[in-house]
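A.B. asks: Compute the structure for the input listed below.
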Amino acid sequence: MRKAIYPILALGLLSACSVTVKDIPTPITLPPKFSATGQAKLFDKWWLAFNDTALNQLCEQALTGNFSLMAAFNRLDQAKAIAKKTGADLIPQVNGNVLASGVSTDSARNNDFALGLAASYELDLWGRIRSAVNAAKLDVNATEEDVFSAAISLTAEITTTWYQLVEQRQQLKLLDQQIEINRNNVTLIMVRFKGAQATAADVFQQQQLLESVIGSRYIVISSITVLENQLAVLTGKPPGTITVPIVDELPAVSPLPETGLTLDLMQRRPDIRKAYFTVQAADQRIASAIADRFPKLSLSVSVEGNSPDLQALLNNWLATVAGNLVLPIIDGRRRVAEVERNRAVSAEALNNYASSLLNAVQEVENALVQERQQRLLVTNLERQVQLARQASSMIRLRYINGAIDFLRVLSAVLSQQSLERSLLQAQVQLIEYRINLYRALAGKFPLADASTH
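C.D. replies: All right, here's what the predicted structure looks like:
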């Protein structure tokens, strides 16, 4: 019997090991390079390029405390458990049973002891089980890439929120300055009104402008609190329980990083790697579904012992070895339909892979052109602010000297203060475009399992 079983086991193992995971060619042709590149080094932890201690601290807190990231690690653990469960089919299953019973009468007691072991094993002749195991392992790889994608998204959200907060604090500082200027203007108009050199309408207009700036200040204070609460939640803390550093100056955007080749991007970005693993897993499931249409050969071995005497139980054994061949004949084309379904799933995965490649290149190119044009806009607004301040100063002097009416002064002040706020908004938008670029180019970085903290 052993001589008959060993060749079958060897054949099954040989067939199982012959299943390989195929490399998937790129479904589309991409340009070799991006439209622009720089010389600056691209950090794995890309936010370090801002050289911002407060930001670095927030990102590290989020990477160990954010609950959404913990949930991503939990999903990875689930995928690993599924892969272990699928791989168990490659190992023989052994079950044991023990029975002890006794019947007593007036004259005697009859005992019955039974001990048994049963083992079963399916020879993976066509690679059905091995293909399923490969697919489950590839699912683990894809889910792991999800974790890195989540970490990149989290740090990008932290960075964006942080600099929005810095910008709002800068807006608050600017509004306080504008309120002081407008109050001085109200005092000036009141003096001229008392001297019959200004009208009541001039006073009301300047007071209305002052109240408008004060109203904007209320909105900014609200936004600051909302952004601080958002940072707390992103770091895994309840709102109001963390101390956010007070920074009210936006950083200068560093030189453009080296964007590299599009091929580098494909090998670096977690979402693209996930899409690639998903295609490979779908291909393995096609192989498993096809193999499921072929005959299945299983071996079973059972050993049983039965005796009324516990000591004699170990000397009274009955061993049985059996082989079981199952050949699908009529199943209503269920297995054929499963193969067709898996082929459709594979085609979908391949199209999603192609879409991920195109989207990745688009995100990089969009960030490059947006940053380039935003830099020009910031420079333009800086010139406008400088000219508006010069014009406002000259118009105010001419008004004091009685050369022009107050409407010109009011118009100049409104234009200057609006441009000053727009400049701050443009500066933080430039930073956000750089964040988008870093995010589009980002790859894996060292990451501790947040679910264990």
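
A.B. asks: hey, let's count contacts and neighbours off CA atoms from now on
C.D. replies: Will do.

A.B. asks: any idea where the helices of the stretch 51-200 of the chain begin and end?
C.D. replies: 53-65, 67-87, 128-194, 200-234 (DSSP state H, counting those that start in this stretch).

A.B. asks: Measure how the last one sits relative to helix 67-87, angle-wise.
C.D. replies: So the one you mean is helix 200-234. Here helix 200-234 runs at an angle of 30 degrees relative to helix 67-87 (axes from the mean of the first three to the mean of the last three CA atoms, to 10 degrees).

A.B. asks: Tell me which of the helices of the stretch 51-200 of the chain sits most buried.
C.D. replies: Ranked by mean neighbour count, these are led by helix 128-194 with a mean of 21 (mean count of other CA atoms under 10 Å).

A.B. asks: In a markdown table: the helices of the stretch 51-200 of the chain, plus distance to residue 35.
C.D. replies: Shown next, in a markdown table, are the helices of the stretch 51-200 of the chain (distance: least, CA to CA, whole Å):
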| stretch | distance to residue 35 |
| --- | --- |
| helix 53-65 | 30 |
| helix 67-87 | 33 |
| helix 128-194 | 23 |
| helix 200-234 | 34 |
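
A.B. asks: I have a second one here; can you model it like the first so I can compare?
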Amino acid sequence: MRHAWGGVAAFGFLLGGCMVGPDYVTPAVPVTPKFKEATRPVDPKTDGTWVRAIPSDAFERGKWWEAFGDPELDRLEDQLGDANQNLREAEARFAQSRALIRLARASEFPSVSAGASAASIKESAHQPYVLQTNPQPLGDFEMPVDLNYEIDFWGRIRRGVEAAREESQATAADLSTASLSLHAELALDYIDLRAQDAQQRLLDQTVKAYAHALDLTLKRQSGGLAPESDVEQARAQLDTIKVQDTDVGVTRAQFEHAIAVLIGEPPAALNIPPAPLGQLKPRAVPGMLPSELLQRRPDIAAAERRVAEANQQIGIADAAFYPNVNLAALAGFQGTTPANWFVWPSLLWSVGTTLSQPIFDGGAIRAQSDAVRAAYTENVASYRQTTLSAFQDVEDNLSTLRILGREAKQQRDAVIAANQALKTFTTLYIGGEVAYLQVITAQTTALSNEVNEVDIQRRRMEANVRLIKALGGGWDVGQLPVLASSGLPRGAFVPVGQQ
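C.D. replies: Down below sits the predicted model:
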């Protein structure tokens, strides 16, 4: 028995290192030397959101939202990490992927099972062609131990373990992507809520100004200096702005409810006091090269890990073309009575190997091989498309920040001019030199410009958040979980360690 075991083990050792299927190489992706928007001249008075990185200028890691300097936003973001149910769901998927690694690794080891049985057997006395010499009941007492082991000659099991590891890393990157997206969504909702606060304050002030204008027309009408139509126009203008002022509360409430759900609370349990939009002060983002983005985006890392997983599936499919070798062994005791169950003559054992080779399967193995190769090509295309989309995200938000920076300065000038025009027309109206319609026109223009200024400020803040998200939010590929490796050739994203 020892010689049989030794021979099989030596044969398995000699061939166990054989691996069929292609080695993995990270697919090439189209990368430009620098971002297009990074080559444009930056006006520090209007832009200032993309600066040259220097060694001491480390990008915000982890809690990137703290760069905005808003304690209320920090509190909400921290609560999201503890209570958001979508994040809990992604964490559960990652835990499941880790368990599947252990399941795949179980196939690397022999399976051993043990059992015991006891039975009393009474054969029929009327069996044909059988001489019944002992019509008494017989005993059957067994206690076998079975061992089964698939010798991984062609690397099918090892590649399965590697595929499970790569899927686990991809799931970990998915978790990081979900976390980044949820934190960015919360920041965007918070900015929108603060923009509604700014609109509310602006409209509250406008209501007071229009009420003062109505009082002015009433006094002029009572003094015979203005017609009744001026009063009616002023009252209509005031009533209209009151409706707009009230309507802001609808949108603000919706943003507050959305934030409550993100942090895992019922909407009725959250109350965010009003605060100025201007208290959010984002920091300039250090510039980087497009190639760095491949290491900083968790969605890119997830797509690359799934390419590696698909590559392992090719090796698994190719192994099906080769013979499958299994080692089986059995040892135990068998007796006819409890008294002779565990004596030496009752010992039984067997050991052997089985080899199976597909001969004809109607093309099933070839079809499976073609399918996994097509899946690999699909994953490569998805990886490259994810990378291109990431470059687009960065360019979009860089250009948005650059253009809105210039637009904000232009809008500030427009607000100053509109307010000055309103002041001028009001003075002329008091002097009886212009009709009240011109005052109303100036009021509408001034309000429209002030509303637009708040909206540009909101869009700049949101673009800043989206730029940080597009850059990975401070994440890098080194945050992928450290998983054990069997020493197979791997891509640039694979950490080395022990699970």
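
A.B. asks: Could I get the TM-score for this pair?
C.D. replies: TM-score for the superposed chains, counting by TM-score structural alignment, normalised by the length of structure 1: 0.93, backed by 446 aligned residues with a CA RMSD of 2.3 Å.

A.B. asks: Residue 424 of structure 1: which of the helices of the stretch 51-200 of structure 1 is closest?
C.D. replies: Closest approach to residue 424 of structure 1 among these (CA to CA): helix 128-194, 6.7 Å.

A.B. asks: Quick check: the closest one compared with structure 2, mean distance?
C.D. replies: With mean CA distance after the TM-score superposition for structure 1, helix 128-194 of structure 1 departs from structure 2 by a mean of 0.8 Å once superposed.

A.B. asks: What count of nearby residues applies to the aligned partner of residue 431 of structure 2 in structure 1?
C.D. replies: Superposed on structure 1 with TM-score structural alignment, residue 431 of structure 2 falls opposite residue 401. Counted with other CA atoms under 10 Å, the burial measure for residue 401 of structure 1 works out to 9 neighbours.

A.B. asks: Repeat that for residue 445 of structure 1.
C.D. replies: 13.

A.B. asks: Assign it to helix, strand or coil.
C.D. replies: Counting by DSSP: H, G, I helix; E, B strand; the rest coil, the backbone at residue 445 of structure 1 sits in coil.

A.B. asks: which residues sit in contact with the residue most central in space within structure 1?
C.D. replies: With distances taken as CA atoms, centre = their mean, the residue of structure 1 nearest its centroid is residue 150 (2.0 Å). For residue 150 of structure 1, the contact set (CA atoms under 8 Å, 6 or more residues apart in numbering) comprises 69, 72.

A.B. asks: could you measure the counterpart of it in structure 2 against residue 380 of structure 2, distance?
C.D. replies: Aligned by TM-score structural alignment, residue 150 of structure 1 pairs with residue 178 of structure 2. Separation of residue 178 of structure 2 from residue 380 of structure 2 (CA to CA, to the nearest Å): 22 Å.

A.B. asks: Show me which strand runs longest in structure 2.
C.D. replies: strand 138-151 (DSSP state E).

A.B. asks: What's the local residue count around residue 351 of structure 2?
C.D. replies: Counted with other CA under 10 Å, residue 351 of structure 2 comes out at 17.

A.B. asks: mind listing what it touches?
C.D. replies: Per CA under 8 Å, 6+ apart, neighbours of residue 351 of structure 2: 1, 4-5, 327-330.

A.B. asks: Which ones among those map onto helices?
C.D. replies: 4-5 (DSSP state H).

A.B. asks: Filter the contacts of residue 351 of structure 2 down to the buried ones and hand me the PyMOL line.
C.D. replies: The following PyMOL line selects those of the contacts of residue 351 of structure 2 that are buried, judged by 16 or more other CA atoms under 10 Å:
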select buried, resi 327+328+329+330
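
A.B. asks: any idea which of the contacts of residue 351 of structure 2 is the one closest to residue 448 of structure 2?
C.D. replies: residue 327 (81.9 Å).

A.B. asks: For that closest one, which non-adjacent residue is spatially closest?
C.D. replies: residue 353 (4.5 Å; CA to CA, 6 or more residues apart in numbering).

A.B. asks: Just give me the neighbour total for that neighbour.
C.D. replies: 15.

A.B. asks: Let's verify it: helix, strand, or coil?
C.D. replies: Applying three-state DSSP: residue 353 of structure 2 is strand.
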